[in-house]
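[1] predicted coordinates and the sequence they were generated for:
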Amino acid sequence: MQIHVTCPSCHAKFKVSEKFAGQTGPCPKCKKPIQIPEANQEVVIHAPEDEGAKNAEGVSTLKPLEREEIEASPVGIVLIIAICLVTVAATFFLGRMSGAEPISPWLVGAGALLLGPPIAVAGYGILRDHELEPYRGGPLWLRATICGFVYAILWAVYAYLKGGLLDGEVEMFHLVFIGPALLAAGGVAALATLELDYTSGVIHYGIYLLITCCLRWIAGMPLY
C-alpha cells in the first residue's frame, strides 16, 4: 500500500511506501523535510450519494437537464435572404430614382427604424450567451424593436451633430470622438434590451452600423 504525500513547501505530490508512515524525510523535489502521514490519516473522498428517485434496482431515474438548442429553419433562412435582397434592391432603385436630389431625411429615418428590429434579432441570434435561456417570439421582437429604435435615434443624433454643429462637414477627426461615443451608447442599449454583455452589445450595434452604412452607399449617399 502506498501513501499519498503533498509537500507543504513546494506542493509537489508523490507516493511513498506505507513502511515510511510517521517518519520524516526530505522532499524529492525541494529537499525540505516533510512528515509522512500515517496510513490512517489519508483523506478519502467519497462520491456524493444520489438522493433522487430510483427504480426497483436502485438506479436513479432522474435525467440530466438538456439545454434546448435553437436552430434556424430552412424557411427562416430563405425569408431572411429574401428580405436582404429586397432591401438592397429597393435601396438601389431609390438611389437611382432620386438622381442628384438628396433622399428625404424622413425617408432615411423611416428606413433606419424599419431595419432596426430585424437586424437586432439577427445579431442577437449570433451574439447571445448560449448558456442562458434565449428570448423568443413576442418578447424577443419587443426587445429588438426597442433596441432598433434606440439605434435609429443614435443615427438621428449623429445627423443633428453633423448638420447643426459641424455644418454638414464631417472629417475623420470628428469621427474619432463621435464614433466611440455612439458605439458606447449602442452597447448600453443592447445590454439593457437584449441582455448581451457589453462587448457583444458594442459588436451588435456595430453590425447595425455596418449594414446601414452599406445601404447608404448602395443608395448613393455619403457613408457618414
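    Perfect, thanks for sending it. All of these numbers come straight from a predicted model, not from anything done at the bench.
[2] can we go C-alpha only for contacts and neighbour counts from here?
    OK.
[3] could you pull out the strands for the chain?
    2-6, 13-17, 24-26, 33-35 (DSSP state E).
[4] out of the ones you listed, which is closest to residue 54?
    strand 2-6 (35.6 Å; CA to CA).
[5] which strands or helices does the closest one pack on?
    strand 13-17 (3 or more CA pairs under 8 Å, 6 or more residues apart in numbering; DSSP states H and E).
[6] so the strand it packs on versus strand 2-6, what angle?
    Relative orientation of strand 13-17 versus strand 2-6 (axes from the mean of the first three to the mean of the last three CA atoms, to 10 degrees): 150 degrees.
[7] and of the strands of the chain, who's closest to residue 55?
    strand 2-6 (37.9 Å).
[8] what residues of the closest one count as buried?
    3-6 (16 or more other CA atoms under 10 Å).
[9] now do stretch 103-110
    residue 103.
[10] quick one on the thing from earlier: now the buried residues of strand 2-6 in TSV, with distance to residue 72?
    Below are the buried residues of strand 2-6 laid out as TSV (distance: CA to CA, whole Å):
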residue	distance to residue 72
3	56
4	53
5	54
6	52
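[11] and which of the residues you listed is nearest residue 96?
    For these, the nearest to residue 96 is residue 6 (77.7 Å; CA to CA).
[12] I figured that closest one hits residue 13, correct?
    Yes: here residue 6 reaches residue 13: they are 4.5 Å apart, a contact under CA atoms under 8 Å.
[13] quick one: the helices in the protein, in order.
    Taking DSSP state H, the helices of the chain run over residues 74-98, 105-127, 137-160, 172-194, 198-218.
[14] any idea how far the shortest one is from the chain center?
    The chain centroid and the centroid of helix 198-218 are separated by 15 Å under CA atoms, centre = their mean, to the nearest Å.
[15] number of nearby residues for residue 157?
    Counted with other CA atoms under 10 Å, residues neighbouring residue 157 total 13.
[16] and the comparison structure, right after this:
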Amino acid sequence: MPIQVTCPKCLKRFQVSDKFAGKTGPCPACKNQIRVPELDEQVVIHAPDDGAPKTRSGESVLKPLKRSETDVTRKGLLITAGAILAAIGIAIGLRVTGGVSVVILAIGALAVAPPLVWAGYTFVRDSELAPYVGAELRNRVLIGSVLFSALWLLYAFVPAYVADFESPSDMSFMWFGIIFSAMLIIGALISVGTFELEFASGLAHVGLYLIATLLLALLSGAVLATGTPVP
C-alpha cells in the first residue's frame, strides 16, 4: 500500500512504496532529506459518522427526508382561478345593479385576499429556502390577508384627515397615487414580516393583491378618484 508523504520544506506531496516506511530519503522536488512515516503513523480520513444505524455493508438504513414544496399545484391554481372568476362575476353584477358600496368593497377586498396572498407567495418566494407549508402557511396567509385588506383603510380614512376630502372618491389622481404608493410600501413591509421575503419580493407580493382588488373595484363601478385638482 503506498504511503502519502509531504515534504516539510517545499510542501510537495507524493507517494512512496510501503517498503520505504520508516526510512529517510531525499524529496524528489527540493532534495531535502525527509523521513517516510511508518504505516501505523499515517492519518486515515474517514467519512463522518452521522450516528444512524447501518447495514452490514455500512449503508445507512434511514431514508432521506423529502422536502415539501409549495409550488403552484393544479388544485391550488383552480381554487385561486375560481375565486378570481367569482369575484369578477360579482363585480360585474354589482356594476349592473348599481349596488356597490363601501361595505361591499371592504368585504370583497377581504374575501379575495387569501387566494391572492397564497398565490403571490408561491410565485415570489425564494426557491432556495424551505417554504412554509401546512398549518404554518395557512396561518401566515390568513394574517397576511387581514393585513393586506386593512391597507385599504389608508385609502378610506387618510385623505379625509390629511386633505379634508368629504369622500375618498373626491380625491385627485395625484392624491390617489400618493396613497397607493404608501399602501405598496407598507404592504411590502407586511409581506417581509409575515413571509420573510425580500423587500422587492414583498412589493411584488402586495402589488399583486392591490392591483387585483383595484381592478375588481373599478370593474364593479366604484369611483376611486375623480381627477379633480389637489385642494
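    Looks like it came in fine. Because the structure is predicted, anything quoted here is derived from the model rather than measured.
[17] still on that earlier bit, nearest to residue 130 of the first structure among the strands of the first structure would be which one?
    strand 13-17 (38.2 Å).
[18] and that closest one, what other elements does it pack with?
    strand 2-6.
[19] one step back: export the helices of the first structure to JSON lines and append columns for distance to residue 58 of the first structure.
    JSON lines is the format used below for the helices of the first structure (distance: least, CA to CA, whole Å):
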{"stretch": "helix 74-98", "distance to residue 58 of the first structure": "45"}
{"stretch": "helix 105-127", "distance to residue 58 of the first structure": "42"}
{"stretch": "helix 137-160", "distance to residue 58 of the first structure": "42"}
{"stretch": "helix 172-194", "distance to residue 58 of the first structure": "45"}
{"stretch": "helix 198-218", "distance to residue 58 of the first structure": "47"}
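[20] among those helices, which comes closest to residue 22 of the first structure?
    For the helices of the first structure, the distance to residue 22 of the first structure is smallest for helix 198-218, at 55.8 Å, taking CA to CA.
[21] could you find the counterpart of residue 112 of the second structure in the first structure?
    Per TM-score structural alignment, the equivalent position to residue 112 of the second structure in the first structure is residue 115.
[22] correct me, but residue 92 of the second structure touches residue 217?
    No: in this structure, residue 92 of the second structure is not within contact of residue 217 by CA under 8 Å, at 9.7 Å.
[23] settle it for me: which of these two has more neighbours?
    With neighbours defined as other CA under 10 Å, residue 92 of the second structure and residue 217 compare such that residue 217 has more, 25 against 18.
[24] distance-wise, check residue 48 of the second structure relative to residue 152 of the second structure.
    55 Å (CA to CA, to the nearest Å).
[25] ok, these two, which is more surrounded?
    Taking other CA under 10 Å, residue 48 of the second structure and residue 152 do not tie; residue 152 has more neighbours (20 against 6).
[26] residues touching the corresponding residue of the first structure for that one, list them.
    Taking TM-score structural alignment for the superposition, residue 152 of the second structure sits opposite residue 155 in the first structure. By CA atoms under 8 Å, 6 or more residues apart in numbering, the contact list for residue 155 of the first structure reads residue 112.
[27] any idea how far residue 119 of the first structure is from residue 155 of the first structure?
    15 Å.
[28] with residue 154 of the first structure instead?
    Residue 154 of the first structure is 15 Å from residue 119 of the first structure, by CA to CA.
[29] got it, and residue 82 of the first structure?
    14 Å.
[30] who's more crowded, the two?
    residue 119 (21 against 12).
[31] grab the most central residue of the second structure for me.
    The second structure has residue 125 as the residue nearest its centroid, 2.4 Å off, counting by CA atoms, centre = their mean.
[32] for the counterpart of that residue in the first structure, which residues are in contact?
    If you follow residue 125 of the second structure across to the first structure using TM-score structural alignment, you land on residue 128. Counting by CA under 8 Å, 6+ apart, residue 128 of the first structure touches 134, 196, 200.
[33] is it possible to get TSV of these that adds neighbour count and distance to residue 19 of the first structure?
    Shown next, in TSV, are these (neighbours: other CA atoms under 10 Å; distance: CA to CA, whole Å):
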residue	neighbour count	distance to residue 19 of the first structure
134	16	59
196	20	59
200	20	59
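[34] of these, closest to residue 108 of the first structure?
    Out of the contacts of residue 128 of the first structure, the member with the shortest distance to residue 108 of the first structure (by CA to CA) is residue 200, at 26.4 Å.
[35] which one is that closest one nearest to, not counting chain neighbours?
    residue 127 (6.1 Å; CA to CA, 6 or more residues apart in numbering).
[36] the one you found: neighbouring residues, count only.
    Quick note: residue 127 of the first structure (other CA under 10 Å) scores 15 neighbours.
[37] what's the separation between it and residue 162 of the first structure?
    31 Å.
[38] on that earlier part again, ok, the contacts of residue 128 of the first structure in the second structure: which stay?
    Retained in the second structure: 196, 200, out of the contacts of residue 128 of the first structure (criterion both residues aligned by TM-score structural alignment, their matches' CA atoms under 8 Å).
[39] nearest to residue 123 of the first structure among the contacts of residue 128 of the first structure?
    For the contacts of residue 128 of the first structure, the nearest to residue 123 of the first structure is residue 200 (9.4 Å; CA to CA).
[40] show me what contacts that closest one?
    127-128, 187.
[41] ditto for residue 198 of the first structure
    Neighbour list for residue 198 of the first structure: 187-188, 190-191 [criterion: CA under 8 Å, 6+ apart].
[42] give me that answer again for 6 Å
    187, 191 (CA atoms under 6 Å, 6 or more residues apart in numbering).
[43] distance of it from residue 204 of the first structure?
    Taking CA to CA, one finds residue 198 of the first structure at 10 Å from residue 204 of the first structure.
[44] swap in residue 175 of the first structure?
    19 Å.
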